[in-house]
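Undergrad: Structure for this input, please:
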Amino acid sequence: MNTELLVALIAVAIVVLGAGISFLVANRKRELPPPDVMDELTEREIEHPELAPVDLEEVEELEAGVAEDHLTPTIERPETPKGRLGRLRSRLSRSQSSLGRGLLTLLGGGDLTEDQWEEIEDTLLAADVGVGPTTELVTNLRARLAAEGVKDPARAREVLREELIGLVGPSLDRQLHTTGDEALPGVVLVVGVNGTGKTTTVGRLARVLVAEERSVLLGAADTFRAAAADQLETWGSRVGVPVVRSHEGADPASVGFETVKQGITDAVDVVLIDTAGRLHTKSGLMDELGKVKRVVEKQAPVTEVLLVIDATTGQNGLTQARVFGEVVDVTGIVLTKLDGTAKGGIVIAVQRELGVPVKYVGLGEGPDDLAPFDAEEFVDALLD
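TA: Here you go, the predicted model:
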């Protein structure tokens, strides 16, 4: 009996051992590629050294170099403002020429009938010149053309140009005031409603100042939109300008205060502060804007308050201008998207509404598509 049990155990052991050996052989075969594939891999490593094992120290050095490149962004050199005027004028003339063509076609035809004078008025009103300025322009044109007996189209164009330039206001102070008193930085507060291109305008203004070799500090006081601060940092990083920001929902006045404080410490030339876009119909938000200005001025006087207006908004833009002018002392206007509309008369209307000049105009989507406004350049573009 014992012998039979021993034989049975030996038989089981042989079966288990055989199964184990078979399992190991099968797995070994699955893990290793066939001999011809192994030969192919060896040949490919010889023909293509990049497939051979790499030096780990070399890889680490390369990775460090790539990381350093990412941490050191390329600083751009913005185009000088003077260099932009000619290029931007051509864009303006293409988009605004319908107004000039309409006026010149009517005036160049000799004696005008009452219906034609009414058509001139309609053309000006459609271009958002405004009722008051339109009446003034038509009255002056009728008087001059009649007194001089103008029938030559070239002379009619010259008279129209002179009257339009006078209406736009060539003597208005369009300089951007960015110099503070007693070694303090100039402080520029940029205000406006959402969607006018306010934050983009701040970024473009930074480029204008950098092109003029001024040191700049940006303040992201639009704390209601985290994206606004991110956007401002992107603009600043491209030209090497730092940004002061806080967390979303922080007190905008506090951010403005800290920005000017740092600007004084760092002895920068100009501090640009981007404020939250405010609906002109919301009195609480408008009051808060007044608070931002008061708190900022505890550090240094505000040298400029720029109101950004979308040129395509027409009469709504005038309403915005009126309300903002009641809350803060607006000193200048930036008209954006002027290339996307044939309503160039908004320049005249908004200046009349606020009694302050248009100082900059945005005429495109590029980073340097912001130029100082020039009355003669603007009128020549209209009539080009």
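Undergrad: from here on, contacts and neighbour counts on C-alpha atoms
TA: Fine.
Undergrad: Does residue 321 touch residue 352 like I think?
TA: No - with contact defined as C-alpha atoms under 8 Å, residue 321 does not count as touching residue 352 (10.5 Å).
Undergrad: of these two, who's got more company?
TA: Taking other C-alpha atoms under 10 Å, residue 321 and residue 352 do not tie; residue 321 has more neighbours (22 against 19).
Undergrad: Find the nearest non-adjacent residue to the more buried one, please.
TA: Leaving aside its chain neighbours, residue 321 sits nearest to residue 354 (6.7 Å; criterion: C-alpha to C-alpha, 6 or more residues apart in numbering).
Undergrad: ranges for the strands of the chain?
TA: Shown for the chain, the strands assigned by DSSP state E span residues 186-191, 216-221, 243-244, 270-275, 304-310, 332-336, 358-362, 370-372.
Undergrad: does residue 334 really touch residue 309, like I thought?
TA: Yes - if you go by C-alpha under 8 Å, residue 334 and residue 309 touch, sitting 6.2 Å apart.
Undergrad: quick one: common contacting residues for these two?
TA: Counting by C-alpha atoms under 8 Å, 6 or more residues apart in numbering, residue 334 and residue 309 have no contacts in common.
Undergrad: so how far is residue 156 from residue 174?
TA: Distance, residue 174 to residue 156, using C-alpha to C-alpha, to the nearest Å: 29 Å.
Undergrad: which one of those two has more residues nearby?
TA: Neighbour count, other C-alpha under 10 Å: between residue 174 and residue 156, residue 156 has more, with 22 against 19.
Undergrad: Let's compare: structure for the following, please.
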Amino acid sequence: MGLFNKIKKLNIFSGLFSVDEDFFEELEESLILSDMGMETTLEAVETLRERVKERKIKEPEEVKACLREILVEMLAVGEPGLDLSGKPAVILMIGVNGVGKTTTIGKLANRLKADGNRVLLAAGDTFRAAAAEQLSVWAERAQVEIVKHEEGSDPAAVVFDAMNAARARRVDVVLVDTAGRLHNKQNLMNELNKIRRVIDREGESSSKEVLLVLDATTGQNGLIQAKQFSQSAGITGIVLTKLDGTAKGGVVLAIAKEMGVPVKYVGLGEGIDDLQPFDPAAFAEALV
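TA: Now for the predicted structure:
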């Protein structure tokens, strides 16, 4: 099961079973408990019912393989990688408090640098005490440059300066940190919209990615977060963190189905190398 060997598994497959109505009902319950959500679960189980009938499946391993196939299909939305074609490419990192945004930026900076990119960090979280210092530590670890202002500064001004510095220094990728904000606080979401407008104005030819960092233990609230943040900044991908615990992470299937937004990366630990590209097949294998 590789990367996702600690993910919460569907207990329905832990022993022998018959492919009958009781099995499908129990599967529905297990998928809902994995945070997939009601609508996504019902669609997955109904598709499984149809394929089991069509293919005359009776063996447990064949049912598992069929369910994995369906889950992978549901996750096959959007583009899996990052678009870095227009220089400087900009990656805006957003999310609520405590999801591991700053840590994720440090890990992503390290990956991009290892791939041969010149990377610049923009310390757009000017509210949290020592946020810029924390990002500076990650910049040093990843050996990348950073633009930061005083605590309490206008985050949009930091982004403006970072974009100008990126052009002057021929930077390949600008990674923008932002303050953690509750998705239901309109003034903070308006500020995020302002940051996005600065990026669009200053980076006309830039490729742009907006990555929502989600805690895998968030459950269905993650779908609500995704919808709200998408309205303010647009979302091109998800980074799912804290999958190294007892997380279930099924909410990404609901987000993929309802919003067409793919998971780009998963965080599997605290180390600088513990950010990995998302593998739908491995994720489905681990869940099942």
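Undergrad: TM-score of the superposition?
TA: After superposition, the two chains reach a TM-score of 0.94 (TM-score structural alignment, normalised by the length of the second structure), with 286 aligned residues with a C-alpha RMSD of 1.7 Å.
Undergrad: Quick one: the strands of the first structure as JSON lines, columns for mean neighbour count and distance to residue 201 of the first structure too.
TA: Below are the strands of the first structure laid out as JSON lines (neighbours: other C-alpha atoms under 10 Å; distance: least, C-alpha to C-alpha, whole Å):
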{"stretch": "strand 186-191", "mean neighbour count": "25", "distance to residue 201 of the first structure": "8"}
{"stretch": "strand 216-221", "mean neighbour count": "28", "distance to residue 201 of the first structure": "12"}
{"stretch": "strand 243-244", "mean neighbour count": "22", "distance to residue 201 of the first structure": "15"}
{"stretch": "strand 270-275", "mean neighbour count": "28", "distance to residue 201 of the first structure": "9"}
{"stretch": "strand 304-310", "mean neighbour count": "25", "distance to residue 201 of the first structure": "8"}
{"stretch": "strand 332-336", "mean neighbour count": "26", "distance to residue 201 of the first structure": "8"}
{"stretch": "strand 358-362", "mean neighbour count": "25", "distance to residue 201 of the first structure": "8"}
{"stretch": "strand 370-372", "mean neighbour count": "23", "distance to residue 201 of the first structure": "8"}
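Undergrad: Including distance to residue 63 of the first structure, could the ones you listed go into CSV?
TA: Putting those into CSV (distance: least, C-alpha to C-alpha, whole Å) gives the following:
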stretch, distance to residue 63 of the first structure
strand 186-191, 42
strand 216-221, 33
strand 243-244, 29
strand 270-275, 37
strand 304-310, 45
strand 332-336, 43
strand 358-362, 42
strand 370-372, 39
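Undergrad: out of these, which comes closest to residue 71 of the first structure?
TA: strand 243-244 (16.7 Å; C-alpha to C-alpha).
Undergrad: With the second structure overlaid, how far apart is the closest one on average?
TA: Compared with the second structure after the fit, strand 243-244 of the first structure shows a mean deviation of 0.6 Å (mean C-alpha distance after the TM-score superposition for the first structure).
Undergrad: Which residue range of the second structure does that strand align onto?
TA: On the second structure, the counterpart of strand 243-244 of the first structure by TM-score structural alignment is residues 146-147.
Undergrad: swap in stretch 216-232 of the first structure?
TA: With TM-score structural alignment applied, stretch 216-232 of the first structure matches the range 119-135 in the second structure.
Undergrad: go on, stretch 38-49 of the first structure?
TA: Under TM-score structural alignment, there is no match for stretch 38-49 of the first structure anywhere in the second structure.
Undergrad: same question, stretch 262-273 of the first structure
TA: Under the criterion TM-score structural alignment, stretch 262-273 of the first structure matches residues 165-176.
Undergrad: residues in contact with the matching stretch?
TA: 84, 87-93, 105, 109, 117-124, 159, 162-163.
Undergrad: if we can go back for a sec, show me what the residue nearest to residue 321 of the first structure lines up with in the second structure.
TA: Residue 354 of the first structure maps onto residue 259 in the second structure, by TM-score structural alignment.
Undergrad: how far away is that match from residue 79 of the second structure?
TA: On the measure of C-alpha to C-alpha, residue 259 of the second structure and residue 79 of the second structure end up 13 Å apart.
Undergrad: same thing with residue 28 of the second structure?
TA: Residue 28 of the second structure sits 29 Å away from residue 79 of the second structure, taking C-alpha to C-alpha as the criterion.
Undergrad: and the two? which has more neighbours close in?
TA: Shown here are residue 28 of the second structure and residue 79; by other C-alpha under 10 Å, residue 28 has more neighbours (22 against 13).
Undergrad: Show me what the more buried one lines up with in the first structure.
TA: Under the alignment (TM-score structural alignment), residue 28 of the second structure maps onto residue 121 of the first structure.
Undergrad: I'd guessed residue 223 of the first structure sits against residue 277; true?
TA: No - contact criterion C-alpha under 8 Å: residue 223 of the first structure and residue 277 do not qualify, at 10.0 Å.
Undergrad: between these two, what contacts are shared?
TA: When C-alpha under 8 Å, 6+ apart defines a contact, no residue borders residue 223 of the first structure and residue 277 alike.
Undergrad: all helices for the stretch 101-250 of the second structure, in order.
TA: Assigned by DSSP state H, counting those that start in this stretch, the helices in the stretch 101-250 of the second structure fall at 101-114, 131-142, 155-168, 186-202, 221-233.
Undergrad: Let me have those in JSON lines, extended by distance to residue 41 of the second structure.
TA: What follows is the helices of the stretch 101-250 of the second structure, written out as JSON lines (distance: least, C-alpha to C-alpha, whole Å):
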{"stretch": "helix 101-114", "distance to residue 41 of the second structure": "29"}
{"stretch": "helix 131-142", "distance to residue 41 of the second structure": "39"}
{"stretch": "helix 155-168", "distance to residue 41 of the second structure": "40"}
{"stretch": "helix 186-202", "distance to residue 41 of the second structure": "30"}
{"stretch": "helix 221-233", "distance to residue 41 of the second structure": "14"}
